[in-house]
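Trainee: Prediction below, plus the sequence it came from.
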Amino acid sequence: MPELPLVLLHAYPLDARMWNPLRESLAARTRLITPDQRGLGRTPLPPTNREPSLDDAAADVVAMLDKLGLDRVVLGGCSMGGYVTMAVLRRAPERVGALVFIDTRAAADTQQARAERLAVADRAESEGIEGWLADDMLPKLLSEHARSTRPELVATVRELIESQQPSGVAWALRAMAARPDSTEALRDVDVPALVIVGEQDSLTPPALAGDLADALPRARLVVIPGAGHLTPLETPQQVGDAVLDWLE
């Protein structure tokens, strides 16, 4: 694995800056690539008449690999980035030499979760996101301990959320709501895989991370004590160590 670049895809509703706390340690070990996904960060939302789909986000990743001349990579992501990784596996499994899944799940949304995503997408389009989306997301993204003791981390995550375009937020929500269950597809993925989850992750808890690891034939599961959903931001040292140990 050392010769394969590491591509990490960010979570919703953030951008590639979420990897900054890990960037120095990972980049010292391997070539690190952290793109913004469509409609988020510095990547515009392409004009299209198609319904939002993570298949299009996966096509963006494959096109990026083509542009960079990369045949195979270690591909991974956090939360939505994990969902896009699964979409890449469905589209171009030959491009993936190993996998890193962080605070994500293989299962599709429940009917209730899908409805909630679509309602938030509609609100983002009609009202914008300022003043409410960060307040809604922060309790889900960070552990209670981090929210109460690390105001600088809370401010960082808030700034990342509030800097996004409402149209990109809405697109991502609708694309995630439409994603299929990937559990059975993962059973055929015979490459090394690392699954990381925060012990206090309420969105994709350790039980779901365990299901994801169980579906993968060659997976290692790492649970980060005390951490919430955004382990790369909340516990970057532990996440970085887990990735580097696994790469070795």
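Mentor: It's in.

Trainee: switch to C-alpha atoms for all contacts and neighbour counts from now on
Mentor: Fine.

Trainee: Grab the longest helix from this structure for me.
Mentor: Secondary structure of the chain per DSSP state H: the longest helix is helix 111-127.

Trainee: From the contact counts, what lies against that helix?
Mentor: If you count contacts as 3 or more CA pairs under 8 Å, 6 or more residues apart in numbering; DSSP states H and E, helix 111-127 packs onto helix 166-177.

Trainee: Comparison target, given below:
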Amino acid sequence: MSRAGGIASRSMRKRAGLLGAVVGIAAVGVAAGVVAERALVRRSKRAPDDPYAGEEFGHLAYDEALTVTTQDGTSLYVEIVEPTDGVELDADFVAEVTGAMTSLEPTLVFVHGFCLDMGTFHFQRKELTRRGDYRMVFYDQPGHGHSGKLESGEYELPALGEGLRAVLDETVPEGPIVLIGHSMGGMTIMAFAEQHPEYFGSRVVATVLMSTSGGRLEETKFGLPALIAKAGAPLLPLVNSATRLSGGVIDRARHASSDLAWLLTRRYGFGDTKPSPALVSYVEEMNSRTSTETVARYLRTLYTHARYPALKALRNAPALVIVGDQDMITPVTHSEEILRQLPDAEFVKVPDSGHVVMLEHADEVNAVLTAFLEKLTA
């Protein structure tokens, strides 16, 4: 064997040994903690006073379902809820914002976040459907929910912005629009604003940003524990390679450790120390349906997200910014930075709430959202 070959062989053995050590440590940790973990989850899920124990998440009615195909060929699943009573924007308001004396019904378009799907807005959809005032459009972003995934490459935010435009072109070809985005959904709206600022103040007459950020995500690591966060950047290439080679194996491991996933979801998604177990389970289910391959291909894009300048386009129409005061994934400071770019925006900080504020404190968010919409519709 040549000297070069010997060095390569030793390098491979060293890496194999390192991976073996990691797997060994993980196995010991799992073996030692699995019993306690499952016992804790069982106790946590037995909350007798859980207000959402009987809630049928993911089973809300719609008037139309369709598939929208983006320019890159990705299929996006869309559901539309029609109003039972038409609500029209005040003519003077529309004239001021759009420069045209016309009055049209606003359509609310909801854009969900990372590792979630349109069900993120379950309680907002339920309440607004009950009221029957607004036409609503919900869709699953690429690689999430019922939408298709990219065949190659990473998920770039500009592509998500173009995906939003494709949905708007297909479902709201005319009339005013209110964009409502949570977490990565808010970033998608920012990417759309960066690409098409002309929509804001003409077609887009208001924007709602929930628990989102204009940048600096590398500082939060999406709420991952400190040890993982510190190791996250150098491990990204390894994660990408691992998912290409054995994504199915990793996904099965995720499902096998669903109890741990449930505990992490409760810890990093919610602000209340004892959130509804049914809500935690619902969010964890949405997380688990997002494949590891999709997660890895989104992470680099999200960590490099920086679109504060794009927020200038949103100044042309009213804006509402909502965040939970205990949000560990996109902390309050990120919403405060958005407010510096949108000084006229309304700001609501919801006490004792984490990242999924619209689920954890649905009544408060619904009250704020409906009040904001009523101002638009006079």
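Mentor: Sure, I can see it. These figures come from a predicted structure and were not determined experimentally.

Trainee: if we can go back for a sec, and the next element down the chain from the longest helix of structure 1?
Mentor: Next helix or strand after helix 111-127 of structure 1 toward the C-terminus (DSSP states H and E): helix 133-141.

Trainee: now the angle from that next one to helix 111-127?
Mentor: Here helix 133-141 of structure 1 points in a direction 150 degrees away from that of helix 111-127 (axes from the mean of the first three to the mean of the last three CA atoms, to 10 degrees).

Trainee: What residues sit buried inside the helix or strand just after helix 133-141 of structure 1?
Mentor: Once the chain leaves helix 133-141 of structure 1, the next helix or strand it forms, by DSSP H and E, is helix 144-149. For helix 144-149 of structure 1, a neighbour-count test (16 or more other CA atoms under 10 Å) marks 146-147 as buried.

Trainee: Helix 144-149 of structure 1 packs against which elements?
Mentor: Against helix 144-149 of structure 1 (3+ CA pairs under 8 Å, 6+ apart) you get helix 151-162.

Trainee: Which residue range of structure 2 does the helix it packs on align onto?
Mentor: Aligned by TM-score structural alignment, helix 151-162 of structure 1 corresponds to residues 277-288 of structure 2.

Trainee: check the fit of the matching stretch onto structure 1 and give the mean distance.
Mentor: Compared with structure 1 after the fit, stretch 277-288 of structure 2 shows a mean deviation of 1.3 Å (mean CA distance after the TM-score superposition for structure 1).

Trainee: so where in structure 2 does stretch 195-212 of structure 1 end up aligned?
Mentor: Stretch 195-212 of structure 1 corresponds to residues 321-338 in structure 2, going by TM-score structural alignment.

Trainee: Structure 2: strands as residue ranges?
Mentor: Under the criterion DSSP state E, structure 2 contains strands at 64-69, 75-81, 107-111, 135-139, 177-182, 204-210, 319-324, 346-350.

Trainee: Structure 2: helices as residue ranges?
Mentor: Here structure 2 has its helices, by DSSP H, at 3-45, 91-98, 122-131, 157-171, 184-195, 226-256, 258-269, 277-289, 292-303, 332-341, 357-360, 362-376.

Trainee: who's in contact with the fifth one?
Mentor: By CA atoms under 8 Å, 6 or more residues apart in numbering, the residues outside helix 184-195 of structure 2 that reach it are 111-114, 157-158, 160-162, 164-165, 179-181, 199-200, 209-210, 212-214, 302, 305, 307, 310-311, 313-314.
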